[in-house]
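>>> curious how this folds, go ahead:
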Amino acid sequence: MNLANRITLARIFLVPVIMFFLLIKLDLGSISFAGFSITYNQVVAALIFIVAASTDGLDGYIARKNKIVTNLGKLLDPLADKLLVAAVLISLVEMDKLNALIAIVIISREFAVTGLRQVALLEGSVMAASKWGKWKTAIQITMIIALLINNFPFTFIDFPFDTIAIWTSATVTVYSGVDYFVKNKHLIPIE
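Got it, this is the predicted structure:
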């Protein structure tokens, strides 16, 4: 197994670790100052999420640069991305930090586009990530981090960055999904 695929697998293996720190009731303590509070569990989960999310582009870059792109990598990379985002979104819903409807919209789009990608593969083509898909990923990761760290540092100036990030993420997610389907409508058999 090549380095790029190992990095992708590491991202998948970090998913349950992040969920453990978010959902298991460990009392590791918390950090509190000036009206702001965050548990060490959230800090650890946020740091692991940041590391995992940062490997998203790294594995693809390594595979392309070293000419070691494999079918396994093409399958695992988007799967790892979807697992990471979906697991954390579900955890945030459980923690009452994210409305379930937003999580459902985002996760549904991911499943729909993944299905469309599978149809493309069966037709012998690969759907490259669009600029809107890349923006969607960046905004989702930003939103998740803002929620994981309790809107730090914006909470000190009473700026709802996390709320803005949620609605921006939902909007761009829906738009990018529609964009994929419009640009690839030839893959959808209408009978």
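
>>> can we go C-alpha only for contacts and neighbour counts from here?
Fine.

>>> list the buried residues for the lengthiest helix in the chain?
When the chain is parsed with DSSP state H, its longest helix is helix 40-65. Residues of helix 40-65 classed as buried: 40-46, 48-49, 52-53, 55-56, 59-60, 62-63 (neighbour count, 16 or more other Cα atoms under 10 Å).

>>> I'd like the next helix or strand past it.
Counting by DSSP states H and E, the element after helix 40-65 in chain order, helix or strand, is helix 71-94.

>>> what packs against that following helix?
Packing partners of helix 71-94 (3 or more Cα pairs under 8 Å, 6 or more residues apart in numbering; DSSP states H and E): helix 3-23, helix 40-65, helix 100-122, helix 131-148.

>>> what's the angle between it and helix 3-23?
10 degrees (axes from the mean of the first three to the mean of the last three Cα atoms, to 10 degrees).

>>> hmm, who's touching helix 71-94?
The contact list for helix 71-94, computed with Cα atoms under 8 Å, 6 or more residues apart in numbering, reads 4-5, 8-9, 11-12, 15, 18-19, 22-23, 53, 56, 59-60, 98-100, 103, 107, 110, 114, 140-141, 144, 147-148.

>>> what does stretch 174-189 give?
In contact with stretch 174-189 (Cα under 8 Å, 6+ apart) are residues 105-106, 109-110, 112-113, 116, 119-120, 123, 130, 132-133, 136.

>>> before we compare anything, build this one as well:
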Amino acid sequence: MNLPNRLTMLRVLLIPVFVVLLAVDFDWGDIAFLGADVPLHQFIAGVVFTIAAITDWLDGHLARKHNLVTNFGKFMDPLADKLLVTAALVLLVEMDLVAAWVVVVILSREFAVTGLRLVAADEGIVVAAGKSGKAKTWVQLFAIIFLLFGNPIFSYIGIPFGEWAMWLALVLTIYSGAEYFAQNYKIIVKSM
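The predicted structure is shown next:
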């Protein structure tokens, strides 16, 4: 197994650690972090999530740079991303930091695009991630990180950066989903 695939697997293994840290209130007290007070277990979960998000960038970068792209990586990397983001969003709903309907829209787009990719794969066509899809993913990750850390830095001046970033992620989610379907409508029509 090459290094990019190991990083992808590390991300998968970090997901249950992240979920347990965030879902269980260990009552370890609070921590002040760059102007935000958050429960210590939430802060540690945020660190784990941030490490996992960094592996998302790093595994793709290394795979492309060193020509280590594998079928395993093509399958597992986006799956790991979706599992990580889904776990975080569901837990953020439980914590009342994200509205449930926002998560429904985001997850619906993910299922729809995955379905499109499966139909395209059946036709021998690869639907690669576009720039808007990549931007959507990174904005989602930044929004989640800022929400987990209680809007550090921005809490000094009262700006709800994490919430604003999540709204931007929602807009990018809808836009990139529409773009995928507009660019690949022939695949859908052909499969009917």
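
>>> what would you report as the TM-score here?
Overlay of the two chains. TM-score (TM-score structural alignment, normalised by the length of structure 1): 0.93; 191 aligned residues with a Cα RMSD of 1.8 Å.

>>> residue 27 of structure 1 - how many residues pack around it?
9 (other Cα atoms under 10 Å).

>>> so how far is residue 39 of structure 2 from the residue sitting nearest the centre point of structure 2?
When Cα atoms, centre = their mean is applied to structure 2, the residue found nearest the centroid is residue 85 (3.5 Å). Distance from residue 85 of structure 2 to residue 39 of structure 2, counting by Cα to Cα, to the nearest Å: 21 Å.

>>> check residue 108 of structure 2 too.
On the measure of Cα to Cα, residue 108 of structure 2 and residue 39 of structure 2 end up 31 Å apart.

>>> of those two, give the one with the bigger neighbour count.
Per other Cα under 10 Å, whichever of residue 108 of structure 2 and residue 39 has more neighbours is residue 39, with 20 against 15.

>>> leaving out chain neighbours, which residue sits closest to that one?
Leaving aside its chain neighbours, residue 39 of structure 2 sits nearest to residue 30 (4.1 Å; criterion: Cα to Cα, 6 or more residues apart in numbering).

>>> contact partners for the one you found?
37, 38, 39, 40.

>>> what about residue 170 of structure 1, neighbour count?
With other Cα under 10 Å as criterion, residue 170 of structure 1 counts 23.

>>> do I have it right that it meets residue 104?
No. With contact defined as Cα atoms under 8 Å, residue 170 of structure 1 does not reach residue 104; the gap is 10.0 Å.

>>> list the buried residues of stretch 164-180 of structure 1.
Neighbour count says stretch 164-180 of structure 1 has 165, 166, 168, 169, 170, 171, 172, 173, 174, 176, 177, 180 buried, by 16+ other Cα under 10 Å.

>>> tell me the buried residues within the contacts of stretch 174-189 of structure 1.
For those, buried by 16+ other Cα under 10 Å: 106, 109, 110, 113, 116, 119, 120, 132, 133, 136.

>>> tabulate the residues you listed (a markdown table), appending distance to residue 80 of structure 1.
Listed next are those as a markdown table, based on distance: Cα to Cα, whole Å:
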| residue | distance to residue 80 of structure 1 |
| --- | --- |
| 106 | 15 |
| 109 | 15 |
| 110 | 12 |
| 113 | 14 |
| 116 | 17 |
| 119 | 19 |
| 120 | 19 |
| 132 | 19 |
| 133 | 15 |
| 136 | 16 |
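
>>> closest one of those to residue 159 of structure 1?
Of all those, residue 136 has the smallest distance to residue 159 of structure 1: 22.1 Å, by Cα to Cα.

>>> and the gap between the closest one and residue 34 of structure 1?
Distance from residue 136 of structure 1 to residue 34 of structure 1, by Cα to Cα: 33 Å.

>>> next: residue 42 of structure 1.
Applying Cα to Cα to residue 42 of structure 1 and residue 34 of structure 1 gives a distance of 18 Å.

>>> now residue 49 of structure 1
From residue 49 of structure 1 over to residue 34 of structure 1 (counting by Cα to Cα), the distance is 26 Å.

>>> equivalent analysis for residue 171 of structure 1, please.
From residue 171 of structure 1 to residue 34 of structure 1 the distance is 33 Å (Cα to Cα).

>>> what's the closest of the contacts of stretch 174-189 of structure 1 to residue 161 of structure 1?
Closest to residue 161 of structure 1, out of all of the contacts of stretch 174-189 of structure 1 and judged by Cα to Cα, is residue 136, at 16.6 Å.
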